[in-house]
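*Asks:* Give me a 3D structure for the following:
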Amino acid sequence: MYTASKDRYTAMDYNRCGKSGLLLPKVSLGLWHNFGDTTVFENMKQLCFTAFDNGITHFDLANNYGPEPGSAEKNFGRILKEDLGTYRDELIISTKAGYDMWEGPYGNLGSRKYLLASLDQSLKRMGLDYVDIFYHHRMDPDTPLEETMGALASAVQSGKSLYVGLSNYDGNTLQAAADILKELHCPFIINQNRYSIFDRTVEKNGLKDMTGKLQKGLITYSPLAQGQLTDRYLNGIPEDSRIRTDGRFLKESALNSHRMDQIHKLNNLAAQRGEKLADMALGWLLQHQEVTSVLIGASKPQQILDNVKAASCAPFTEEELKLIDEISLK
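*Replies:* Sure, this is the predicted structure:
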């Protein structure tokens, strides 16, 4: 039986999620890539144990994480049942619904029927009575926003979620949704969006600014741009890399000569700071006042140990921030 490290809260700092009462670790573990049925179960366990032993209390899932869809929740539920469940009150567990999950007209997007049915399925797969955060996973232009937000409020009112969040929204839709959730007295506290040195979408679509204005949390996924902001590809593409073994996310064509030049320049800057590129990339996100936590993915426990260091990344000078923009925005 797993016993957590007694020192698990000494290596991690925690940020308040917006102006709510909830604290999140600066580094959270996402179960997007490496918790499906194609991964060795023992490795999943060790990833979770390493994370929790180092102060990562937040585990982020979605109904469709796999492959196959639902398998990440199922596997995480087994880990909870066999080991981590003892520490349930020390864990923040989140899940989402919004992408295609089952056949027919009721297994996708933002209807009340889909969201609440999906949440029930997620709880069953994980063996939980409630999740800490339930997200709508993406905007649905065809369902009234009042219906989608009403479903999130119902999830809280029924005791199946403590808080709610929005994922992949833009600034204008976020503001409209927040107004509805406020009227419903629903504890909406967090946004989850893709954000990295190489992906500035939230800076362009108003999401980041609106998050700050509304005093909500922001947790960022793909903070290392699918491994581009690491030393993984500095000397070519390894045979065991995700590009070779799983081409769903990062394509080899993305690593063109211009992108490789950017990566090498950023790596040189990180070296001048006495850091690895991944540390600097995560630290760059955390220096933004709006960012509450960064979601890392990992295939090996050592990657988690390396990424935890970003929680204590050295401050950036104005010159360094300017240089990062000059390199990455060309």
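*Asks:* CA atoms for contacts and neighbours, from now on please.
*Replies:* Will do.
*Asks:* Start from the N-terminal end of the stretch 151-300 of the chain and give the strands.
*Replies:* 161-167, 188-194, 217-221, 293-296 (DSSP state E, counting those that start in this stretch).
*Asks:* Sequence B follows; please return its structure for comparison with A:
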Amino acid sequence: MTYRADTSRYDSMQYRRSGKSGLKLPVISLGLWQNFGGTRDYPSAMEILGYAFDQGITHFDLANNYGPPAGSSEELFGQVLARDFKPYRDELIVSTKAGYNMWPGPYGEFGSRKYLLASLDQSLKRMGLDYVDIFYSHRYDPETPLEETMGALAHAVRTGKALYVGISSYPEAETRKAHRILKEMGVATTIHQPSYSMINRWIENDHTIDTCGELGIGIIAFSPLAQGVLSGKYNSGDKSGTRGENPNGSLRASHIEPRVLAAVDKLGEIAKSRGQSMVQLALSWALRRKEMTSALVGVRNLEQLKDNLGVLNNLDLSAEEIAAIDAATADGQMELHPRPSGWLR
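*Replies:* Presented below is the predicted three-dimensional model:
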């Protein structure tokens, strides 16, 4: 059966401008990091992606290394674009990134012009697109001049292969420098994608969030649920069917140590008092500041997506609730900060 988008798809979603740009994003965006790789069949993928678009989620976030295996998320999304989303391409924001290891040899990762532009061409081919809406430098490369990395992003815009460009997991000083270099090249830094959650506040601690607000850069938070920790699912001690089941996966033991889970228990009481799920509380919090454009969520099934979208019913937090969240998480922070090797990706 041919997919036809719901005619009321824009009735309930909220959209925010990305910094000082003309680009607006839904407050909830959908990422295809770990749940849309080679083990996901087309019908189940389309069930989630079609429902997301029917609810006004116009932004789908990918990267060259998303899968597993690497590249498979873009390939699957390319099939969706060709078979079901093709009539709606101009309503979609498709983003991709390059920065992590993709192929052998010295040109297969980090921030060189050679790698970034080769990767972008590969991503476009996998998705069957002429351009992406947003192309990111996925991580800061301390060994490549930032002028070269930003020059590659500017080239992507000038050649029409990306409409907007952004950075991901860049600390405050590097964010400022990247913005300045791109501005000198006549290209805007439209968006920053850092990790951010109630128990991971590095962008507040090093003032990256304030800097983005000052410079007019939008922010889309990845891992606003801290790899699912803020859903409360790890508090039972049962890791089956979760990212915690894989000892070599992206979820680390330090992310679910007792002090973190104790904070999650306290947050559960706050969520209950608001009539929200813990997921919805976490998203409300991540979106509470004016600098935040969107929260990027990842889901395994339709039920999780619906839970995420429930945040639209109660986005506002009072000053008292924010203070209670601060107190509840004071001893449960993950104390993460981006490093050259990256984290969680």
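*Asks:* where does the TM-score land?
*Replies:* Aligned and superposed, the two chains score 0.97 in TM-score terms (TM-score structural alignment, normalised by the length of the first structure); 330 aligned residues with a CA RMSD of 1.4 Å.
*Asks:* Could you say which of the strands of the stretch 151-300 of the first structure is packed most deeply?
*Replies:* strand 293-296 (a mean of 27; mean count of other CA atoms under 10 Å).
*Asks:* who does that one touch, helix- and strand-wise?
*Replies:* The contact analysis (3 or more CA pairs under 8 Å, 6 or more residues apart in numbering; DSSP states H and E) places strand 293-296 of the first structure against strand 27-30, strand 217-221, helix 277-286.
*Asks:* Read off where it ends up in the second structure.
*Replies:* Mapped onto the second structure using TM-score structural alignment, strand 293-296 of the first structure covers residues 294-297.
*Asks:* can you check stretch 131-147 of the first structure too?
*Replies:* With TM-score structural alignment as the criterion, stretch 131-147 of the first structure aligns to 132-148.
*Asks:* Mean distance between the biggest helix by length in the second structure and the first structure after superposition?
*Replies:* Secondary structure of the second structure per DSSP state H: the longest helix is helix 258-274. Compared with the first structure after fitting, helix 258-274 of the second structure deviates on average by 1.1 Å (mean CA distance after the TM-score superposition for the first structure).
*Asks:* The nearest residue to residue 42 of the second structure once chain neighbours are set aside: neighbouring residues, count only.
*Replies:* Of all residues not flanking residue 42 of the second structure in the chain, residue 76 sits nearest, at 7.4 Å (CA to CA, 6 or more residues apart in numbering). When neighbours are defined as other CA atoms under 10 Å, residue 76 of the second structure has 23 of them.
*Asks:* quick one: buried residues of the helix or strand residue 76 of the second structure falls within?
*Replies:* For residue 76 of the second structure, the element it lies in under DSSP states H and E is helix 72-80. Under the neighbour-count criterion of 16 or more other CA atoms under 10 Å, helix 72-80 of the second structure has 72, 73, 74, 75, 76, 77, 78, 79, 80 buried.
*Asks:* cool, and stretch 254-267 of the first structure?
*Replies:* So, applying 16+ other CA under 10 Å, buried residues of stretch 254-267 of the first structure: 255, 259, 260, 262, 263, 264, 265, 266, 267.
*Asks:* now stretch 49-63 of the first structure
*Replies:* 49-63.
*Asks:* how far out from the middle of the chain is that stretch?
*Replies:* 11 Å (CA atoms, centre = their mean, to the nearest Å).
*Asks:* Just the residues contacting it, thanks.
*Replies:* Residues from elsewhere that reach stretch 49-63 of the first structure, judged by CA atoms under 8 Å, 6 or more residues apart in numbering: 2, 4-12, 24-25, 27-32, 69-70, 72-73, 90-97, 101, 118, 122, 295, 301, 304-305, 308.
*Asks:* what do you get if the cut-off is 7 Å, keeping everything else the same?
*Replies:* 4-5, 8-9, 11-12, 24-25, 27-32, 69-70, 73, 90-97, 122, 301, 304 (CA atoms under 7 Å, 6 or more residues apart in numbering).
*Asks:* Derive a PyMOL selection command for the buried subset of these.
*Replies:* Per 16+ other CA under 10 Å, the buried members of the contacts of stretch 49-63 of the first structure correspond to this PyMOL selection:
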select buried, resi 4+8+9+12+24+25+27+28+29+30+31+32+69+70+73+91+92+93+94+95+96+97+122+301+304
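*Asks:* So which of the contacts of stretch 49-63 of the first structure are in strands?
*Replies:* 24, 25, 27, 28, 29, 30, 92, 93, 94, 95, 96, 97 (DSSP state E).
*Asks:* Quick one: neighbours of residue 234 of the first structure, just the number.
*Replies:* 15.
*Asks:* Spatially nearest residue to it (excluding sequence neighbours)?
*Replies:* residue 264 (6.9 Å).
*Asks:* Please tell me how far that neighbour sits from residue 182 of the first structure.
*Replies:* Residue 264 of the first structure sits 46 Å away from residue 182 of the first structure, going by CA to CA, to the nearest Å.
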